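Colleague: Next input, structure requested:
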Amino acid sequence: MRPVLEVLGFLALAQGGLGLLHEWVHWDVGLVQRLGFLDGYEIYASVALVVLGIALFARAGSREEN
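Modeller: Below is the predicted model of the structure:
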C-alpha cells in the first residue's frame, strides 16, 4: 500500500505544482487548467492538490510495513 500512496502523492504534488506554475508563468502545463469545471478556481485546486500530495506522502511515511 505504501508504494501506491507514494505514487498518488507524487502525482497530486506534481499536478498541483504544474497548475501553480501555469498560473504564475503562463506555461501550458498541467491538468488543472484543462478541466472546464475549475474555471476561476485553478489556484485553489492547485493548492489543494499540493496539500493532498504532502498528506499522502506523510501517510505513506507513517505506515508500518509488515
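
Colleague: contacts and neighbour counts: CA atoms only from here.
Modeller: OK.

Colleague: Please enumerate the helices of the protein.
Modeller: Assignment of helices within the chain using DSSP state H yields the ranges 2-25, 42-62.

Colleague: helices and strands around the first one, which ones?
Modeller: This means helix 2-25. Contact analysis of helix 2-25 by 3 or more Cα pairs under 8 Å, 6 or more residues apart in numbering; DSSP states H and E lists helix 42-62 as its packing neighbours.

Colleague: next up, for comparison:
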Amino acid sequence: MLRWLLIIVLTLLVFSGLLRPWLARLGLGRLPGDFEFRIGERRIWLPLATTVLLSFVAMLIGKLV
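Modeller: So this is what the prediction gives:
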C-alpha cells in the first residue's frame, strides 16, 4: 500500500512540473477533479482527475496489447 502511495505522489509531482504545459494544450488539466492551490506566490497543481483518466487509457492500451 505504501508503495502505491509513493508512486501516486511521484506521478502527481511529474505531472505538476514537467507535463503541465503539454497537457494544457491537449485540454487536460482543467477537469472537474483537478485542483490548483495558491500559497503566496507559489502554485500547487494536483491533477487527480487527469491522472485517473490517463491511467484508465494506459490500462485499456495495455489490455489491447
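
Colleague: And the TM-score between these chains?
Modeller: Overlay of the two chains. TM-score (TM-score structural alignment, normalised by the length of the second structure): 0.34; 39 aligned residues with a Cα RMSD of 3.4 Å.

Colleague: follow-up on the earlier one: dump the helices of the first structure into a markdown table; add mean neighbour count as well.
Modeller: Converted to a markdown table, those look like this (neighbours: other Cα atoms under 10 Å):
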| stretch | mean neighbour count |
| --- | --- |
| helix 2-25 | 18 |
| helix 42-62 | 18 |
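
Colleague: Just the strands from the second structure, written as ranges.
Modeller: Along the second structure, counting by DSSP state E, strands occupy 34-39, 42-47.

Colleague: Deepest in the core, which of those strands is it.
Modeller: Highest mean neighbour count among the strands of the second structure (mean count of other Cα atoms under 10 Å): strand 42-47, with a mean of 16.

Colleague: Kindly calculate the angle that it makes with strand 34-39.
Modeller: Per axes from the mean of the first three to the mean of the last three Cα atoms, to 10 degrees, the angle that strand 42-47 of the second structure makes with strand 34-39 is 170 degrees.

Colleague: by contact count, what packs against strand 42-47 of the second structure?
Modeller: Right, strand 42-47 of the second structure is packed against helix 2-17, strand 34-39 by 3+ Cα pairs under 8 Å, 6+ apart.

Colleague: related to what we said a few turns ago, a markdown table please, covering the strands of the second structure and showing distance to S16 of the second structure.
Modeller: As requested, the strands of the second structure are arranged in a markdown table below (distance: least, Cα to Cα, whole Å):
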| stretch | distance to S16 of the second structure |
| --- | --- |
| strand 34-39 | 10 |
| strand 42-47 | 6 |
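
Colleague: All set now, cheers.
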